[in-house]
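kindly return the folded structure for what I paste below:
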Amino acid sequence: MRHLHRAVVAATTGVALLAAPAAAATAPEEQHRVALQERLDEVVGAGAVGALAEVRDERGRWRGTSGVAELGSTRPVPVRGRFRAGSITKTFVATVVLQLVDEGRLRLGDAVARWLPGVVPDGRRITLRHLLNHTSGLHDVVETLPMPPQQEFYDNRWRTWTAAELVSRAVEHPPTFRPPGSAFDYSSTGYLLLGQVVEEATDRPWGREVERRILRPLRLHGTSVPGASPRIRGPHPHGYVPGGDGLLDYTEMNPSVMGAGGEMISTTRDLDRFFAALLGGRLLPDHLLDQMQTQGVAGGRPYGLGLAWRDTSCGVRVYGNDGDALAYQSWSFTSADGERQATLALTPDFGGDPDDAVDAFLDEAFCG
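Next comes the predicted model:
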């Protein structure tokens, strides 16, 4: 599912703009808001049907949208719309795992085989820490799944997958490296396993633990763990995948294929609130939050225990994650001091690669 947006598919889209609500502002503040809207428009121009974003800083909160909510219409993207958050799900799952570590119910050094005996080869050497920071060497299940334009991809649209089925597909392939912990290789397989470990440790589904420990306490009312439910409830933009001679509406699909690696639905507001609470120390004690922000292996992606980071053009380091959920892509980052936040979601049109435009938007949000 990662990098699916790099596929090039001929598509024609209309673009409509919805500016953020007007408010009294100083000239520099208004210039910043204008620049944010321009950068968001550039994201759509680079390869999206529609986009929505929220930025919070010392000047207040800005929300904006660009493009359309549905192809063939002029309906604007709902500014408080919901979207599939993809791998941002991993940060929620990691937070639950670390809460269980804090409670003494799990240990980062626990072998996978302790909780899931016989499920993965070399399970006695692969630890929960390796799963969290993508240093397990387990083959990424995403690479085993059919993708557009393969007919099997479309045939699987409504299929309900279990974590056990998906893990089994992944471990049919040899590890990408050995020994565990010696390198970084992004793998959603590890998070499917972590979801299973949470269930073993708590006797409850991983999604229910996310709801109980994070969604309800933080009042993240726009966020859900859909399981096998195909719908996105509430206002939302439509998402698309390459299909036929253009784009196929893929808004409704069975998200169990992503499971604990990426099935959650959220909003810009809720993701900002979640990352503010996480980095503000409301969800984890300092020593575990510090480990969450520590790179797993030298030379790997800047990624700790379920948390990524990036350095902006002005030198501000921001923490969060990004997600690719086929028809939706999202980014959510927060500065270390919690003073600045930016969350962006888009529905790709597969006619271009919006990554550079997204980087420019985030730079404007944190540096402008």
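
contacts, neighbours, all on C-alpha from now
Noted.

other residues contacting the strand or helix carrying V210?
Element membership for V210, per DSSP states H and E: helix 206-210. Helix 206-210 has contacts (Cα atoms under 8 Å, 6 or more residues apart in numbering) with 92-93, 96, 195-196, 198-199, 225, 227, 260.

what is the helix or strand hosting A365 packed up against?
In the assignment (DSSP H and E), A365 maps to helix 355-367. Counting contacts by 3 or more Cα pairs under 8 Å, 6 or more residues apart in numbering; DSSP states H and E, helix 355-367 packs against helix 27-47, strand 341-348.

next up, for comparison:
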Amino acid sequence: MKRSSSSHRLGRSATAAFALAAVLTGTVLTAVPASAAAGDHHNDLQHSVDALVKAGAVGTLVRVDDGHKLRTATAGLADRETKRRLKNKDQYEAGSQTKTFVAVLTLQLAAQGKLKLDAPVEKYLPGVVPNGQKITVRMLLQHTSGLFNYTEDEQAFKEILADPEREATPQELLEVGFRNDPYFAPGQGWHYSNTGYIVLGEMLHQVTGQPVKTLIQQKIAKPLRLRDTYLADPKVANPGPGFAHGYLTEVADGRFSYADTSQWSLSWAGSAGAVVSTARDLSTFYSTLLGGDLLPKAQLNEMKKTVDLSEEWGAPIGYGLGLYRQETPCGTGWGHDGGTLGHNTTTLVSSDGKRSVAGDVNNAFVSSEAQEDPALERFALAQGQVQLVAVCAMFGKEVPAQK
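Okay, the predicted model is just below:
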């Protein structure tokens, strides 16, 4: 199977447009370089988030539940203009963690016999998707459809940045994806594609008669009492106190500049990445899912069948149906990451759902200079340290010693 991947980390690109092609994929919890796990940070969550803010983050929060004890760490600001401090309970843009919500909705319908994972999308959206007779629902969920990822279209994102408050329709996003050649024939490769999840959102609407925003509330948020979770349509409902503002961040000559994105439209993300939530709600969602209380066993097993991405990503990662499997230095986790124009998020839980870690950094990077900027490297190492300390704390283990 052919596999291809775009940049999965904001700030690794040399130009703004190319960097923005990486949004909605965020930063997967990958193996941190040994140097980042050096002993002076030990297992201190607060020390690690403080260090990340010192490295350039506007704010960062982490919530860790090891199955016995809940720990939180928070540092920095939720709003640079008012100097409002970030709180661990603040809402934030979850980015591509939205994909797990959409996958759950799809699998719930499969369990009810209202759609089939291996049926062509043409059956549910006639005449909408090019080559839709050969692209199945499963392929869309697992990024094996070959559909071009619309967030990798440089011209489209230049237009979004030029007018970030404009509302984009799902049809416009699909048009961008469909006007570009596919990466490969359906089922013959793997490439992260937000386009596939916009298609899934339209399919869910067609099958149920309800938009994804409503389905998330009815089928997930309300039953799980996720009171702070919703799909932004098209903007964050209330960017005031209780919400962590996001910041599009540029690095040039070691200096950071920040643009507040909290009033920008999230319509460009839609059913691929427009969920707003909290660390608590996201931990509850993924814990309930992996604990087997959100989907029937058969559908959860389908969700956990992964494509191995270790070779191309340089880390032991597999992608299922809207769900990552991550082998970390301290244990196996399941979850998803997310990136928007102002946030970088991750939620990971243990295989039984009893342990969880969720976090947000309210920066998304654009570097107009070389991606090797030392300031950006320092930021990445500090963020990696936060993730490593947090996930090891989730598993109740010490951070591995530097080799």
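
please state their TM-score.
Once superposed, chain against chain, the TM-score is 0.86 (TM-score structural alignment, normalised by the length of the first structure); 343 aligned residues with a Cα RMSD of 2.6 Å.

what's the helix or strand for the residue nearest the centre of the second structure?
Nearest to the mean C-alpha position of the second structure, counting by Cα atoms, centre = their mean, stands G338 at 1.7 Å. Per DSSP H and E, G338 of the second structure falls inside strand 331-339.

and the helix or strand following that strand, which stretch of the first structure?
Following the chain from strand 331-339 of the second structure toward its C-terminal end, the next helix or strand by DSSP H and E is strand 344-350. Per the alignment by TM-score structural alignment, strand 344-350 of the second structure matches residues 329-335 in the first structure.

and the matching stretch, how far from the second structure on average?
Here stretch 329-335 of the first structure, set against the second structure after superposition, deviates by a mean of 0.4 Å using mean Cα distance after the TM-score superposition for the first structure.

deepest in the core, which of the helices and strands packed on helix 355-367 of the first structure is it.
Ranked by mean neighbour count under mean count of other Cα atoms under 10 Å, these are led by strand 341-348, which reaches a mean of 29.

show me what that one packs onto, helices and strands only.
Short answer (3+ Cα pairs under 8 Å, 6+ apart): strand 341-348 of the first structure packs on strand 48-57, strand 240-243, helix 268-279, strand 329-335, helix 355-367.

find the nearest non-adjacent residue to V97 of the first structure, please.
V198 (6.7 Å; Cα to Cα, 6 or more residues apart in numbering).

what's the match for the one you found in the second structure?
So V198 of the first structure corresponds to L204, using TM-score structural alignment.

one step back: hmm, who's touching the match of strand 344-350 of the second structure?
If you take Cα under 8 Å, 6+ apart as the criterion, stretch 329-335 of the first structure is touched by 84-86, 88, 268, 271-272, 275-276, 309, 316-324, 340-348.

make it 6 Å
By Cα atoms under 6 Å, 6 or more residues apart in numbering, the surrounding residues in contact with stretch 329-335 of the first structure are 318-323, 340-346.

alignment lookup: T284 of the second structure to the first structure.
Under TM-score structural alignment, T284 of the second structure pairs with R273 in the first structure.

state the distance from its match to Q295 of the first structure.
24 Å (Cα to Cα, to the nearest Å).

after the helix holding V210 of the first structure, which helix or strand is next?
Using DSSP H and E, the first helix or strand after helix 206-210 of the first structure is helix 216-218.

how big is the offset of that following helix relative to the second structure?
Relative to the second structure, helix 216-218 of the first structure is 0.4 Å off (mean Cα distance after the TM-score superposition for the first structure).

matching residues in the second structure for that helix?
Using TM-score structural alignment, helix 216-218 of the first structure pairs with 222-224 in the second structure.

just the buried residues of the matching stretch, please?
Residues of stretch 222-224 of the second structure classed as buried: L224 (neighbour count, 16 or more other Cα atoms under 10 Å).

host element of E152 of the first structure?
Using DSSP H and E, E152 of the first structure sits in helix 151-155.

need the next SSE after that helix, C-terminal direction.
According to DSSP H and E, the helix or strand after helix 151-155 of the first structure is helix 163-171.

and that following helix, which stretch of the second structure?
Helix 163-171 of the first structure maps onto residues 170-178 of the second structure, going by TM-score structural alignment.

now do stretch 86-105 of the first structure
The aligned range for stretch 86-105 of the first structure is 95-114, by TM-score structural alignment.

against L323 of the second structure, how distant is the corresponding residue of the second structure for L132 of the first structure?
Mapped onto the second structure by TM-score structural alignment, L132 of the first structure lines up with L141. L141 of the second structure sits 9 Å away from L323 of the second structure when distances are taken as Cα to Cα.

counterpart of L125 of the second structure over in the first structure?
Matched to the first structure by TM-score structural alignment, L125 of the second structure sits across from L116.

same check, this time on R85 of the second structure
Superposed on the first structure with TM-score structural alignment, R85 of the second structure falls opposite P76.

can I assume that match is in contact with T65?
No - P76 of the first structure lies out of contact with T65 (Cα atoms under 6 Å); the separation is 7.6 Å.

neighbour-wise, which of the two wins?
Neighbours were counted for P76 of the first structure and for T65 using other Cα atoms under 10 Å; T65 has more, 29 against 20.
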